[in-house]
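> need a structure here:
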Amino acid sequence: MRPSTTSHIEIRKYNHPTGGWGSLKSLIRKARAQGLLTSGIWSTLLKQNKADGYMCVSCSWAKPAEPRPFEFCENGAKATIWDQTKRRCGPEFFAAHSVNELLDWPDHDLEKQGRLLEPMRYNEVTDKYEPVAWEAAFRDIGEELSKLDPKSVVFYTSGRASLEASFMYQLFARIYGSSNLPDSSNMCHESTSVGLPESIGSPVGTVQLEDFSRCDLMFFFGHNTGVTAPRLLHPIEEARQRGIPVITFNPLPERGLKRFKNPQNPIEMLSPGAGTKMSSDFFQIRGGGDIAAMTGIAKAVLALDDAARRTGAPRVLDTAFIEEHTHGFDAFEAYLRRTPWEKIDLRSGIARADLEHVADVYSKASAVIGNYGMGLTQHRHGTENVHMLCNLLLMRGNIGKPGAGVSPLRGHSNVQGQRTVGISEKPELVPLDKFAEFYRFEPPREKGRDTVETCEGVIDGSVRAFIGLGGNFVRAVPETGLVEDAWRHLRLHVQIATKLNRSHLIPGAVTYLLPCLSRIEKDLQATGEQHVSVEDSTACIHGSFGYRTPAGPNLLSEPRIVAELAKATVAGKSSIPWDEWVADYARVRDEIERCYPDHFKDFNKRFLAPGGFHRDIKASKRVWQTPNKKANFKPPTMLETDPDIDVSQSDVLTLITVRSNDQFNTTVYGYRDRLRGIDGTRMVLLMNEQDIERLGLHDGQEIDLESAAGDNVERRVHGLRVTPYSIPRGDCAGYYPELNPLIPLWHRAEKAHVPAAKSVPVRVVTSAPSR
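All right, here's what the predicted structure looks like:
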């Protein structure tokens, strides 16, 4: 029997601000549940995101040079508490539970068992994980890899691995002969990594933390800041207190961009008010309506410029910038002029007058930041969404000057940095010639598999082995049912992890679970205590010091595990001194600097400074590293971001997958989504009340949800509770990753292959077949 997870379900409207006493109470509950209420966890949190402390293992938001006394948010603190739990998941636990039994446990209950302590190997006969010596594990994995075609082996990374571990890991994969280096950014911001280079010549944003104090307008598109990057609420609050407009577009009225009560402000906490109003304008856009909304704003800006020209007033367009720095404006202008307002209004769900109001506010601002999240990237035309935001900013010269720029809000703590140091399936993004010269091996030159292509390879049998450096891959990907069924046919499955998750319970023929240190823990190697580095979402590199005692004496660091796997698999095939690198991580940083001199000059001297150091992002200086050396206006091909969805069928809804404020990515901390008023369950479907009535449903009714993709593949999720919510008609929302089985692998961004999880065609089913 699996443990019980909830005792009651309560759903009510939540009208309180983000932060406030609700946030503090939530942290106290979490600390008590993990046995940390009096364990010193609070002093540990004081080291979070500080120059002499550790970088948060949760989101990748910027770390200031002059931090606040409490430089952590509710979700960042939950991540630390969850990571540093007193609970332990050792050999006794695995001896007591078969893998088949554990498959029936919810995700929360699996991770709740605590920190992994010993390397384990799956025994098919007993259907249990059993302890194994580190040396035997490394030897066996190396022998298995030596028997496989390297092109059939995937080396995956989640966003938590340090720059040092990531650099070593990708070298190991390439020496072995594999270019298959997908990572978690393939599932979220790859549309950014493809779209931004085409528009401005940079795969990352141009905004730095100090720009938030210099801007005079912010846009937010498709980002739930209060859940995924709560520390960003502080710069937004400061901007609002300066009277700066913040204009938000999101299908759901997320609390973080509605109201915020700062837990670090005693006066604000003790006042009876509702906190700071975070958005001057909040528009509930139809799911997938972002291209249409941005087209409307741009079209209205163009009309304002036309009026200025007629009257001899100053131009609204930054014509000098457009002429000197851009290409393609004429084609973009023609697109705006021929696109009718009727189509813009219908697709965006926002009235023309409202979009004209936004254009008027925009036309009067001189330094504008365009923030966005997966609400733009996780669509079939996600790359065009990114292009369109750049188009809007370029119209008024809002890229490459103080207080302005494009700001993709990345997710996991070092997901951007991993790509910087070589975690990429695309050979053109990696200095392969330098690797060959410096380390005396010939790296593979062909393109490797991204995340979706990995799933396709698992299903068709061309992927034979998977090594995961962190993450919960099987749970995070779309088409979960087909992927899980095919996963069991892998020859080799290796997971490097801190806690148990569902991916560990889908064994291949040979399966290993290798427990590692957390970034928060002290890492002692031959030359002494080591520290690592990470990159935040503003392209700033920071040092991170382990602070806590390791969860167990037999844990190894990620760099050590990577090095031992490499020694067991590719010994003698390169000049890399793996043991020397593990003994002193500064040696690894020296090598990163040697391979990437433009971004990591004086790496070891600079990364420990308060605030770290910024990479050399040329677009922030108006140097455009595009083929034509210009920033490019790129008109979209259509207003639809997801042409797969046939909304002409009255029973088809557009599903938007969301996270709760009690989770981070696939990690579920609990069942209390406080900011949406949902307590005790995650199996809900948030629906517009008119759709509930139209479809003959009622509040609290249990339904199933099935795919309406039209490809004759049955995809269904059972037991969802109909829940009225403020969401546009025709849209519905439910939690990730529970609803991932409804997303076809082919329903993905056309260029970037990001799963289109923010616009999934579905139908409600009220009479389910037997389960």
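> C-alpha only now, for contacts and for neighbours.
Fine.
> in what helix or strand does residue 592 lie?
helix 585-595 (DSSP states H and E).
> could you pull out the helices for the stretch 501-650 of the chain?
Per DSSP state H, counting those that start in this stretch, the stretch 501-650 of the chain carries helices over the ranges 558-570, 578-583, 585-595, 603-606.
> Export the ones you listed to TSV and append columns for distance to residue 436 and mean neighbour count.
What follows is the helices of the stretch 501-650 of the chain, written out as TSV (distance: least, Cα to Cα, whole Å; neighbours: other Cα atoms under 10 Å):
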stretch	distance to residue 436	mean neighbour count
helix 558-570	15	22
helix 578-583	16	19
helix 585-595	11	19
helix 603-606	22	16
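> what about the ones you listed, which gets the closest to residue 688?
Residue 688 sits nearest to helix 558-570 of all the helices of the stretch 501-650 of the chain, at 45.9 Å, using Cα to Cα.
> elements contacting the closest one?
In terms of contacts (3 or more Cα pairs under 8 Å, 6 or more residues apart in numbering; DSSP states H and E), helix 558-570 is packed against helix 134-146, helix 163-176, helix 578-583.
> Can you check what angle separates the helix holding residue 592 from helix 163-176?
With axes from the mean of the first three to the mean of the last three Cα atoms, to 10 degrees as the basis, helix 585-595 and helix 163-176 are set at 70 degrees to each other.
> Now do helix 585-595: distance to the chain's middle.
26 Å (Cα atoms, centre = their mean, to the nearest Å).
> Surely residue 606 touches residue 612?
Yes: between residue 606 and residue 612 there is a contact under Cα atoms under 8 Å: 6.6 Å.
> now the helix holding residue 592 against helix 558-570, angle please.
Using the same axes, to 10 degrees: helix 585-595 against helix 558-570 is 70 degrees.
> and helix 585-595, what does it pack onto?
helix 163-176, strand 528-535, helix 578-583, helix 603-606.
> and if we set it to 7 Å?
When contacts are defined as 3 or more Cα pairs under 7 Å, 6 or more residues apart in numbering; DSSP states H and E, helix 585-595 sits against helix 163-176, helix 603-606.
> Compile the ones you listed into CSV and extend it with columns for distance to residue 689.
CSV is the format used below for the helices and strands packed on helix 585-595 (distance: least, Cα to Cα, whole Å):
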stretch, distance to residue 689
helix 163-176, 47
helix 603-606, 55
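> In stretch 302-319, which of the residues would be classed as buried?
302-306, 315-317 (16 or more other Cα atoms under 10 Å).
> what does that stretch contact?
Stretch 302-319 is contacted from outside by 363, 395-397, using Cα atoms under 7 Å, 6 or more residues apart in numbering.
> and for comparison, fold this next one:
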Amino acid sequence: MSEEKKQVRITKATMPAGGWGSVGDVSTILTDQNVVVKDTGLLLKQNKTDGFACVSCAWAKPANPHPFEFCSSGAKATAWETTSKSIGADFFQRYTLTELEGWSDHQLEDHGRLTTPLRYDAASDKYLPVDWDVAFNEIGAALRGFDPKQVVFYASGRASLETSYMYQLLARMYGNNNLPDSSNMCHESTSVGLQKTIGIAVGTVKLSDFEDTDCILFFGQNVGVNSPRMLHQLQEARKRDVPIITFNPLRERGLVSFTNPQSPLEMLTRQETAISTQYHQVKPGGDTAVIMGMCKAIFALDDAALAAGEQRVIDIAFIQEHTNGFSDFEQAVRACSWEAIEREAGLSQAALEEAAGVYARSSAVLGVYGMGLTQHRNGVQNVTMLVNLLLLRGNIGKPGAGICPVRGHSNVQGQRTVGITEKPELAPLDKLKEQFNFEPPRDMGLTTVDACEAIIKRDLQGFIGLGGNFLRAVPETVLMEAAWRELPLTVQIATKLNRNHVIHGKAAYLLPCLGRIEIDRQGSGDQSVSVEDSTSHMHGSRGMTEPAAPGLLSEPAIVAGIAKATLAPNPNVNWDAWVADYRVIRKAMGVTFPEIFKDLNERMWTPGGYRKPLAAAERIWKTESGKAEFTVPEELPGNPNMPGGPDILRLFTIRSDGQFNTTIYSNDDRFRGVHGSRMVLFMNAADMERYGLGKGDVVALRTHADDGVNRRVEGLQIVPYDVPSGCIAGYYPECNPLIPLWHHAKESKVPAAKAIDVLLERSHSVATSAATSAAPSVA
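Prediction:
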């Protein structure tokens, strides 16, 4: 069963973010997922103190929420989880896994919730039902026979703090720090860049800073799709005449205009709020150049102020008291030519000086960014450059100012807080040793890229996945899928079927779990969990609807089942007691992390959440120098890191309005006017003319890399779009086969999905699955 291949339908997208389009999206997803009428009231409890935390994005939950504190993306995620569609054992009697490989991402998940534990049967090429205890015992027996260093414990960003804490303890008691998570694929550049410059690995901004700011800088984050609830803060800022300056390759609707669905007047009159006061379409990979240009303009304004005897533009008092490395940074900026900056940024000196002028006149500035900064070869450098810009005027550690990385998954930041990390220096290993009386491993674990390299080399024996769609999310699709089939063991804890399940190891288990929105009944009664949002606030979350099936286990119960079957008994860890009462887990977390989680059981229900300590927000810098660090970029504008020839295009991957990460809710993208297909390529009209292409023509992309691997995606239909010249855009994850595994951010190893040099060719087929469209080259 494969989706009918059809010509993509293109319309002119002029609607604002929010508005009636958002209302229509919510109505459609509720109907499509057969969400019963009584459960539609769940949306009124979404992101409320007495309700549940959204399973989509991690944007902050206000203490005084709107009546409808959810967006269309969040409603889609809720409907997707609470759907009445389900997959039982009979489903796998009808289809082999080989047949299911031909299904699209949307088709696989759209069939509904997994309801019974399954084990792969090679003879029939199907998943067959297996008893929970049998599955745990067989998994445990396999893990006991492996080298612990050759097993990976991957975590998606949806798992609760309680589950994540148990999961990292399982991995370390088993004997490794192989704990990559979805941060490795998005904001690890943030974690590395901020840690070395301001001494913490997360942002410094809280919701109230949006009320106090007088300028917002926005870099590479599509708010209308990835975190629409933030549009409320942006709209309120604009109503106070706060300038919002945006740098992004595409003109995204959410950063152009917004109609607030919470406002009857705006809905009835179709009133729109213009979000960005300046919109600069930077070339992918040109972010360092943009910020270098703004800094250069700031120095020029400061020189003029000094010459005129006026107040300085640079906050020299802050710099002298709180920073280190300023002189070297200033020298590098002054030496950098405007010609090089303009060429790499794709923007004029005048445009960057205009943006810098607004910044210079503002007293409290927020630097907001997403994966448009982090998923580059120079992703860490992009983050540290934004820190440089903010430090120039003291815009960290005061009300209305700070740096604000916008996380995607609803608890990925929290997972790192409770110890999901491959870096032993970031985990409280001595405390875990004392608390649970075992010797934690001290060696560096595997990142996502490291894990993929080990899989391709056949150096990994087992992969345990706590949610997510790892195989679909990572680069190097073809080599990875071939190697994945050779893994001795794959175990996936999941709510829905995805490609990571139909492509499997030699021994494979699919363990269905309760979703966060479902009532979790354990020995001590109904349980609640906790999560952390993008602004470092902790929140409680209660299940609100009946489970999809009576035999489902919770994530903590599944982790405990694997742990008990794998590890030697430890009197200091009572897995059964933890599963029976999650309050016991939270007390253990409070012992391990007393500064953060002491009294979590009581504090998790604080309206708006409670914030973990953030030293940099108080201008306490936990760096080696004891000060915030100015850094000189390793690659200055003018280095040859943009496309190197007339035939090379720079591809950057994007998400659609109809998806959340690898979850595809529909094949439509209303913000870009694309309907019916995701196999499209957005292209500048001048580039289309140069290549002799018209709207709807079908092309293929091939990665420009001389490493012996032919990475290719076929069947992409051309869509004319306002894209910087020499650059093209395509959807993630369909374009993942074009990303070499080695093409990642220096220092953080985040796959560089936002800047891939490719060659465009006429396609040999009308529409080929992106997951099967490339192959190793043969001499």
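> ok, back up a step: with secondary structure and distance to residue 24 of structure 1 as added columns, please give the buried residues of stretch 302-319 of structure 1 in JSON lines.
Shown next, in JSON lines, are the buried residues of stretch 302-319 of structure 1 (DSSP: H, G, I helix; E, B strand; the rest coil; distance: Cα to Cα, whole Å):
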{"residue": "302", "secondary structure": "helix", "distance to residue 24 of structure 1": "47"}
{"residue": "303", "secondary structure": "helix", "distance to residue 24 of structure 1": "48"}
{"residue": "304", "secondary structure": "helix", "distance to residue 24 of structure 1": "47"}
{"residue": "305", "secondary structure": "helix", "distance to residue 24 of structure 1": "49"}
{"residue": "306", "secondary structure": "helix", "distance to residue 24 of structure 1": "52"}
{"residue": "315", "secondary structure": "coil", "distance to residue 24 of structure 1": "49"}
{"residue": "316", "secondary structure": "coil", "distance to residue 24 of structure 1": "46"}
{"residue": "317", "secondary structure": "coil", "distance to residue 24 of structure 1": "46"}
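> between the residues you listed, which is nearest residue 435 of structure 1?
Nearest member of these to residue 435 of structure 1, counting by Cα to Cα, is residue 317, at 45.5 Å.
> Which helix or strand contains residue 217 of structure 2?
Counting by DSSP H and E, residue 217 of structure 2 is part of strand 215-219.
> Relative to structure 1, which residues correspond to that strand?
Aligned using TM-score structural alignment, strand 215-219 of structure 2 spans residues 217-221 in structure 1.
> tell me the average deviation of that stretch from structure 2 after fitting.
When structure 2 is overlaid, stretch 217-221 of structure 1 sits 0.3 Å from its aligned residues on average, using mean Cα distance after the TM-score superposition for structure 1.
> Pull out the buried positions in that stretch.
So stretch 217-221 of structure 1, judged by 16+ other Cα under 10 Å, has buried residues 217-221.
> swap in stretch 57-68 of structure 2?
Going by 16+ other Cα under 10 Å, stretch 57-68 of structure 2 has these buried residues: 57-62.
> and that stretch, how far out from the chain's middle?
Taking Cα atoms, centre = their mean, one finds the center of stretch 57-68 of structure 2 at 19 Å from the center of the full chain.
> And for stretch 507-523 of structure 1?
Centre-to-centre, stretch 507-523 of structure 1 and its host chain are 21 Å apart (Cα atoms, centre = their mean).
> Also stretch 223-241 of structure 1?
17 Å.
> Stretch 101-117 of structure 1 now?
Here stretch 101-117 of structure 1 is found 22 Å from its chain centre; the criterion is Cα atoms, centre = their mean.
> these two touch, right, residue 352 of structure 2 and residue 295?
No: counting by Cα atoms under 7 Å, residue 352 of structure 2 does not reach residue 295; the two are 9.3 Å apart.
> so where do the strands sit in the stretch 551-700 of structure 2?
Ranges of strands in the stretch 551-700 of structure 2, per DSSP state E, counting those that start in this stretch, are 610-611, 628-629, 648-654, 659-660, 663-664, 674-675, 680-683, 698-703.
> among the ones you listed, which is the most enclosed?
Of all those, strand 628-629 has the most neighbours on average by mean count of other Cα atoms under 10 Å, namely a mean of 28.
> Where in structure 1 does that one align, residue-wise?
Aligned by TM-score structural alignment, strand 628-629 of structure 2 falls on residues 631-632 of structure 1.
> The matching stretch vs structure 2 - mean distance after superposition?
Mean for stretch 631-632 of structure 1 is 0.2 Å (mean Cα distance after the TM-score superposition for structure 1).
> Pull the distance from that stretch to the chain's centre.
26 Å.
> Next: stretch 378-387 of structure 1.
Put simply, stretch 378-387 of structure 1 sits 16 Å off its chain's centre (Cα atoms, centre = their mean).
> same deal with stretch 603-615 of structure 1?
On Cα atoms, centre = their mean, the centre of stretch 603-615 of structure 1 falls 24 Å from the chain's centre.
> Tell me the residues of structure 1 aligned with stretch 310-318 of structure 2.
Counting by TM-score structural alignment, stretch 310-318 of structure 2 corresponds to 313-321 in structure 1.
> which residues does the counterpart of residue 248 of structure 1 in structure 2 contact?
Following TM-score structural alignment, the counterpart assigned to residue 248 of structure 1 within structure 2 is residue 246. Listed by Cα under 7 Å, 6+ apart, the contact set of residue 246 of structure 2 reads 217-219, 276, 278-280.
> Dump these into a markdown table; add distance to residue 287 of structure 2 as well.
Shown next, in a markdown table, are the contacts of residue 246 of structure 2 (distance: Cα to Cα, whole Å):
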| residue | distance to residue 287 of structure 2 |
| --- | --- |
| 217 | 12 |
| 218 | 11 |
| 219 | 8 |
| 276 | 18 |
| 278 | 16 |
| 279 | 14 |
| 280 | 11 |
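> List just the nearest of those to residue 557 of structure 2.
residue 219 (40.4 Å).
> Residue 15 of structure 1: neighbour count?
13 (other Cα atoms under 10 Å).
> roughly how far apart are it and residue 676 of structure 1?
Computed as Cα to Cα, to the nearest Å, the residue 15 of structure 1 to residue 676 of structure 1 distance reads 9 Å.
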